[in-house]
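A.B. asks: this one's sequence-less:
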């Protein structure tokens, strides 16, 4: 089967339409794992997990990287391959369904990562960053904003490369798994989500109580 290389491939939409597959991909992007290990983490049956792993393998989204013998049986270990390339061109050509699948899978992964990290004290550091900002822009401002976001991500890669050199010399002592999330999108003001009452409010008439 031809591997998936772009998000506008209908098979990618199918693969990312199931929440279990999304979670499997998230785990296998971090480390190799077998269907048995994945089923224990997911809380799903081995049969169901193995089915989803086979599907992702057939679609070329994960690869077999190791085999171990456990109690007379062979256990297969998989790792995620590079995600389909998302360029401005193929994103603009992708169908709404493909975009929804891609965005939905990423948001689900982010939810899992941030919730698990928060529960483990990942935001306890005094210098942890948790910010949200909105800006009202024109087309020129939007392009400037996305260009800055791209520069920031490139800077993150350079910072990681420099840290990797220092960690190698230090024998990986003091390593910190840092999570960086950057979202840039056309937002919907929360104020528009409050439905206006269709009924006109009429002021209440104050009545005087008669004294006995």
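C.D. replies: Now that the structure is in, tell me what you want to look at. These numbers come from a predicted model, not from an experiment.
A.B. asks: switch to C-alpha atoms for all contacts and neighbour counts from now on
C.D. replies: Noted.
A.B. asks: what's the distance between the helix ranked longest in the chain and the middle of its chain?
C.D. replies: Across the chain, the longest stretch assigned as helix under DSSP state H is helix 139-169. With CA atoms, centre = their mean, to the nearest Å as the basis, helix 139-169 stands 18 Å off its chain's centre.
A.B. asks: Against that first model, consider the following:
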């Protein structure tokens, strides 16, 4: 096996490592990136690739789709830099490429990424609706608010939520790992202009 990373693959019960994209997201997210994220199957693939690297065949089995379809969506996500090639394994008749999620973060604290195209918010809304059909009894919280806060407090809150998101990604385990439960996290924090 040829690895493109110095990390060993996650075991089922090992702690996940976070991978942060080194490229800067300046100003608006690119339209092509938003389009890459604007497909429910691609969002599910990113969720699968958070705790572990997977091949198109493994993703196909996990999401009940063909490996060719999974491979197509992996190419789209890889082209946009949303996933990275983790390793290549020679197998029967070819090479199985395993990919892992690379979470994009604004790197310039004074210029966070902005979404001028509502495509991503539309996709998140549809994906949240799909996931809510699996709502289970247990700890949860749902909130929605349009508020006015100071810029200093807003920045502290956004930073705190970003820390929480990183923590949740760090403890994510592969699908079906013993002792885990499926959970949802959808976060959309953004400043708003005057109405």
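C.D. replies: Received the coordinates, thanks. Being a predicted model, the structure only gives us computed values, none of them experimental.
A.B. asks: Once they're superposed, what TM-score comes out?
C.D. replies: Comparison of the two superposed chains (TM-score structural alignment, normalised by the length of structure 2) gives a TM-score of 0.58, and 161 aligned residues with a CA RMSD of 4.2 Å.
A.B. asks: now for residue 36 of structure 2: what does it line up with in structure 1?
C.D. replies: Under the alignment (TM-score structural alignment), residue 36 of structure 2 pairs with residue 15 of structure 1.
A.B. asks: So that match sits against residue 21, correct?
C.D. replies: Yes. If you go by CA atoms under 8 Å, residue 15 of structure 1 and residue 21 touch, sitting 6.8 Å apart.
A.B. asks: Show me whatever sits in contact with both of those two.
C.D. replies: Counting by CA atoms under 8 Å, 6 or more residues apart in numbering, the shared contacts of residue 15 of structure 1 and residue 21 are residue 56.
A.B. asks: circling back: so how far is residue 4 of structure 1 from the match of residue 36 of structure 2?
C.D. replies: The spacing between residue 15 of structure 1 and residue 4 of structure 1, counted by CA to CA, to the nearest Å, is 10 Å.
A.B. asks: Touching both of these two, which residues are there?
C.D. replies: residue 59.
A.B. asks: Relative to residue 108 of structure 1, how far out is residue 23 of structure 1?
C.D. replies: From residue 23 of structure 1 over to residue 108 of structure 1 (counting by CA to CA), the distance is 8 Å.
A.B. asks: Which one's more surrounded, these two?
C.D. replies: residue 23 (20 against 14; other CA atoms under 10 Å).
A.B. asks: what's near enough to touch the closest residue to that one other than its chain neighbours?
C.D. replies: The shortest distance from residue 23 of structure 1 to any non-neighbouring residue, by CA to CA, 6 or more residues apart in numbering, is to residue 109 (6.7 Å). By CA under 8 Å, 6+ apart, the residues touching residue 109 of structure 1 are 22, 23, 26.
A.B. asks: Then residue 84 of structure 2?
C.D. replies: Taking CA under 8 Å, 6+ apart, we find residue 84 of structure 2 in contact with 78, 99, 100, 101, 102.
A.B. asks: The last one and residue 25 of structure 2, how far apart?
C.D. replies: The gap separating residue 102 of structure 2 from residue 25 of structure 2 is 13 Å, by CA to CA.
A.B. asks: These two: which has the busier surroundings?
C.D. replies: Legend: neighbour count by other CA under 10 Å for residue 102 of structure 2 and residue 25, higher for residue 102 (21 against 18).
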